[in-house]
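# sequence unknown, structure follows:
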């Protein structure tokens, strides 16, 4: 092609955010209700276009999270991927940089700018056939959830969703919520204990609902789980706390 006649394509750059947290016993995602076209009234991931050429991409993601959902103290954001297939946005050629955050105890969102509403929705409900998401946000959400599930396999992230001290059963509930499976308590206990430094036993035991004592733990110094907590869906057996102290 003759460089003298070449013109750069017209491409818009946007950001989208997959923000995940645990609420109750299930994994939730932050969604906004679009207040403008296209997809007026549809649910979508928070996000939007860069404000100008001088705005940093990550800064734009944090700005959109603040403007659309009122999350001023945004959790740590990591790059999830880049989505730029032609036709993904009816307004033109749009390339989006997606970010992921999974954090405990995130506040209720407050809608702003071009969002008519903002809320936490159970991931399982959103990914069911009954919930439509704008643009290609379903695909981005699926990728984000899978990344979050993989992070629990290889890192001690799950302990951040527990209290300062917790039981094996409470830690297992975090894994079940994020992975969306039921885990065999005995196998889970063995896997946790095999990753030395993952958790550390502390303090006195705690009485469970069935009256049995359960050993208390706190997060250990480990940053990478070895061996990893590989996902398995298994039948639930008795003794949900594993071996007693």
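Yes, it's here. Because the structure is predicted, anything quoted here is derived from the model rather than measured. Numbers count the residues shown, from 1 in each chain.
# every contact and neighbour count from this point should use C-alpha atoms.
OK.
# contacts for the longest strand anywhere in the chain?
Longest strand of the chain, by residue count under DSSP state E: strand 12-23. Strand 12-23 is touched from outside by 27-30, 45-50, 57, 60-61, 65, 92-106, 140-141, 144, 161, 174, 177-178, with contacts defined as C-alpha atoms under 8 Å, 6 or more residues apart in numbering.
# okay, helices next: where are they in this structure?
57-69, 123-126, 137-154, 168-179, 185-194 (DSSP state H).
# turn the ones you listed into CSV, including mean neighbour count and distance to residue 9.
Listed next are the helices of the chain as CSV, based on neighbours: other C-alpha atoms under 10 Å; distance: least, C-alpha to C-alpha, whole Å:
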stretch, mean neighbour count, distance to residue 9
helix 57-69, 21, 20
helix 123-126, 16, 35
helix 137-154, 18, 24
helix 168-179, 21, 41
helix 185-194, 17, 52
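# export the ones you listed to a markdown table and tack on distance to residue 38?
Below are the helices of the chain laid out as a markdown table (distance: least, C-alpha to C-alpha, whole Å):
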| stretch | distance to residue 38 |
| --- | --- |
| helix 57-69 | 16 |
| helix 123-126 | 20 |
| helix 137-154 | 14 |
| helix 168-179 | 31 |
| helix 185-194 | 46 |
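# quick one: closest of these to residue 223.
helix 137-154 (8.6 Å; C-alpha to C-alpha).
# how about residue 217: what's its closest non-neighbour residue?
residue 201 (4.3 Å; C-alpha to C-alpha, 6 or more residues apart in numbering).
# doesn't residue 75 make contact with residue 103?
Yes - Residue 103 lies in contact with residue 75 (C-alpha atoms under 8 Å); the separation is 6.6 Å.
# circling back: distance of the residue nearest to residue 217 relative to residue 222?
Separation of residue 201 from residue 222 (C-alpha to C-alpha, to the nearest Å): 14 Å.
# A further structure is provided below for comparison with the first:
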């Protein structure tokens, strides 16, 4: 939609608009840059982890930050987010990527007025990422180690991370996004452990299985089974439903 608007906006200009634009000077206004920042969450070794990069350039060189970068002059926001995700993680289109929120406090970046559009990405466990051009290191860090508000991250990235984690936790209640943390096929036990990891609370195995299998479109059986050493576990793939009904309520932590 945004690309279409960029291509066709000239069709709606009047002669008055064109005369106005001929004398318009954008330098009369303070410069504002737009960036995208990515909250990339995965489950590694039974912990909810976020992708962080160590900044390799000023400002705040050496501090851990969320991956991201400036939006190019010919990019849409979604295109910039997908590009940054691919550059920092090697993740190509197909990963869950959604717009999270916009952050634009005047003093959030010392270089200039920078407005950041944050995105949330939920991905299965992946090999360790390779740092991009403006980072010296890239690692998945357990969210629990970073505290509730990501204190110590560069800029306002702690706040962005906290909002991304809470968005992910909330969406597991009423969407099928928990399955995006898993490679297919998976067992109901694998899925339960995702919920337990993201929510930080243990779940009753039998009750969870009943809720998952009674929710239309959440998961689909593959017809195959996995040997567990104590028997066989049925294997499933992601279902087609976008919203779970009934929802799976998050227990109090």
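That came in fine, so what should we check first? As the structure is a computational prediction, the values presented were derived from the model and not from experiment.
# mean deviation, the longest strand of the first structure versus the second structure?
Aligned to the second structure and superposed, strand 12-23 of the first structure gives a mean residue distance of 1.2 Å (mean C-alpha distance after the TM-score superposition for the first structure).
# buried ones in that strand?
Buried residues in strand 12-23 of the first structure, defined by neighbour count with 16 or more other C-alpha atoms under 10 Å: 13-23.
# stretch 131-144 of the second structure too?
Neighbour count says stretch 131-144 of the second structure has 131-132, 134-143 buried, by 16+ other C-alpha under 10 Å.
# how about these in CSV, adding distance to residue 28 of the second structure?
What follows is these, written out as CSV (distance: C-alpha to C-alpha, whole Å):
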residue, distance to residue 28 of the second structure
131, 38
132, 35
134, 31
135, 34
136, 37
137, 39
138, 39
139, 42
140, 43
141, 43
142, 45
143, 43
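# nearest to residue 231 of the second structure, of these?
Using C-alpha to C-alpha, those come closest to residue 231 of the second structure at residue 142, 32.3 Å.
# that closest one maps to what in the first structure?
Residue 142 of the second structure maps onto residue 122 in the first structure, with residues paired by TM-score structural alignment.
# look up how far residue 19 of the first structure lies from that match.
12 Å.
# now do the shared contacts for the two.
Contacts common to residue 122 of the first structure and residue 19, judged by C-alpha under 8 Å, 6+ apart, are residue 29.
# my read: residue 67 of the second structure touches residue 54, true?
No - if you go by C-alpha under 8 Å, residue 67 of the second structure and residue 54 don't touch, sitting 9.0 Å apart.
# between those two, who's got more neighbours?
residue 67 (27 against 22; other C-alpha atoms under 10 Å).
# relative to residue 147 of the first structure, how far out is whatever residue of the first structure lines up with residue 153 of the second structure?
Aligned by TM-score structural alignment, residue 153 of the second structure pairs with residue 133 of the first structure. Separation of residue 133 of the first structure from residue 147 of the first structure (C-alpha to C-alpha): 19 Å.
# quick one: the strands in the second structure?
So, for the second structure - with DSSP E - the strands run 32-44, 47-55, 64-65, 68-70, 96-103, 113-122, 135-142, 219-227, 232-238.
# could those be laid out in a markdown table, adding distance to residue 252 of the second structure?
Listed next are the strands of the second structure as a markdown table, based on distance: least, C-alpha to C-alpha, whole Å:
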| stretch | distance to residue 252 of the second structure |
| --- | --- |
| strand 32-44 | 21 |
| strand 47-55 | 18 |
| strand 64-65 | 30 |
| strand 68-70 | 33 |
| strand 96-103 | 24 |
| strand 113-122 | 23 |
| strand 135-142 | 21 |
| strand 219-227 | 25 |
| strand 232-238 | 27 |
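# the ones you listed: which one's closest to residue 245 of the second structure?
Using C-alpha to C-alpha, the strands of the second structure put strand 219-227 closest to residue 245 of the second structure, at 12.8 Å.
# helices or strands next to that closest one in the packing?
strand 232-238 (3 or more C-alpha pairs under 8 Å, 6 or more residues apart in numbering; DSSP states H and E).
# by how much does the strand it packs on deviate from the first structure on average?
Mean deviation for strand 232-238 of the second structure: 4.3 Å (mean C-alpha distance after the TM-score superposition for the first structure).
# thinking again about what came up before, show me which of residue 103 and residue 75 of the first structure is the more surrounded one.
More neighbours surround residue 103 than the other of residue 103 of the first structure and residue 75, with 18 against 15 (other C-alpha under 10 Å).
# quick one: residues contacting whatever residue of the second structure lines up with that one.
In the second structure, the residue paired with residue 103 of the first structure is residue 123, using TM-score structural alignment. Going by C-alpha under 8 Å, 6+ apart, residue 123 of the second structure touches 40-42, 95-96, 180-182.
# brilliant, that's me finished.
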